[in-house]
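>>> return atomic coordinates for the entry below.
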Amino acid sequence: MVINHNVSFRRRVLFLNCLAVQSNKVLYLKYYLDSHSNMSYYTDAGGVINMSENKITSDLLRGHTDTMILRLLSEADRYGYEIVKLIAERSDGEYELKEATMYSSVRRLEADGDIEWYWGDESQGGRRKYFRITEKGKAAYARNKSNWEYAKRVLENLL
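Here you go, the predicted structure:
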């Protein structure tokens, strides 16, 4: 396996520490670290998978933005930029939520009664608008997550 220098160190370590299994067969991974090449590995079926071609498109996550926001708010109250920043961090930079998309979701969640907001007491800088999840939002998050897990199982059987 040849590692791309553009791929984060954390992702390289996680990838190298994972055991790749496909159809109950261990993919024979041969690795070589070279900071100036593309990250790829060879499968036992003779195929080559170029990891730099793997991308999370907005189409894959469309419809799940509300659930991602509800997940973050179930952990703690958060302000808008913090939500955007956390989604980028937790996806290891693979997915970046645009602020406009985040605020559209927040307005929708607020209209549905899933979240509410309040002004924070910032001692320095401007006041921030914080969002918190409601009981209705917690139920919506649990329902959406359950639906996602079901869809994931179905897709794993199909792909």
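>>> C-alpha only now, for contacts and for neighbours.
Noted.
>>> whichever helix or strand residue 83 is part of - contacts with which helices or strands?
Secondary structure assignment for residue 83, by DSSP states H and E: helix 80-90. Identification of packing neighbours for helix 80-90 by 3 or more C-alpha pairs under 8 Å, 6 or more residues apart in numbering; DSSP states H and E yields helix 65-75, helix 99-111, strand 129-133.
>>> here's the other one to compare against:
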Amino acid sequence: MAVTQSPAASSDDAFAADLLRGHTDTIVLGALRSGDRYGFEIYKTIRDATGGDHEIKEATLYATYRRLVRDGLVEAYWGDESQGGRRKYYRITDAGRAVYRSNVAAWVATRDVIDALLDTRADTHRKAHPR
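Model (predicted):
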């Protein structure tokens, strides 16, 4: 997955971008939960959700869309030409919703394990309650 950062991004942001790799399918499925969207609209939704700090390259997203359609997690259809050129829209399927829920549960469990291993909860607790 190609994740880019804004020019002002720091080296800490590079680590955050690395963490996004491998989660493109789940990110796209999440963007489709609230309704159908066309390809570039999904790109903007992802970019805007991070305040413009991270974006997934369009070529990577379009490969993701094709894979999600092939796997039956998303359906694609052409919109009308009422707003300019025809746009291909994507709709999450019931199978896509199930995969999204499963992937989010796996992410939460993984995050909890990493938090425990890195002892970040204790760091947060110490910052909030200095001795």
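>>> just give the TM-score of the two.
Taking TM-score structural alignment, normalised by the length of the second structure as the basis, the two superposed chains have a TM-score of 0.78; 111 aligned residues with a C-alpha RMSD of 1.8 Å.
>>> and the helix holding residue 83 of the first structure, which residues are buried?
80, 83, 84, 86, 87 (16 or more other C-alpha atoms under 10 Å).
>>> list the buried residues in the top strand by length along the first structure.
Longest strand of the first structure, by residue count under DSSP state E: strand 36-42. Within strand 36-42 of the first structure, the residues scored as buried using 16+ other C-alpha under 10 Å are 38, 39, 40, 41, 42.
>>> distance of residue 120 of the second structure relative to residue 104 of the second structure?
20 Å (C-alpha to C-alpha, to the nearest Å).
>>> which of the two has more neighbours?
Counting neighbours by other C-alpha atoms under 10 Å for residue 120 of the second structure and for residue 104 shows that residue 104 has the greater number, 16 against 13.
>>> check contacts around the spatially most central residue of the second structure.
By C-alpha atoms, centre = their mean, the mean C-alpha position of the second structure lies nearest to residue 27, the distance being 2.2 Å. The contact partners of residue 27 of the second structure, by C-alpha atoms under 8 Å, 6 or more residues apart in numbering, come to residue 46.
>>> re the thing from before, quick check, nearest of the buried residues of helix 80-90 of the first structure to residue 122 of the first structure?
When those are ranked by distance to residue 122 of the first structure (C-alpha to C-alpha), residue 80 comes first, at 14.7 Å.
>>> can you get me a residue count around the alignment partner in the second structure of residue 131 of the first structure?
Alignment note (TM-score structural alignment): residue 131 of the first structure maps to residue 90 of the second structure. Applying other C-alpha under 10 Å, we find 24 other residues in the vicinity of residue 90 of the second structure.
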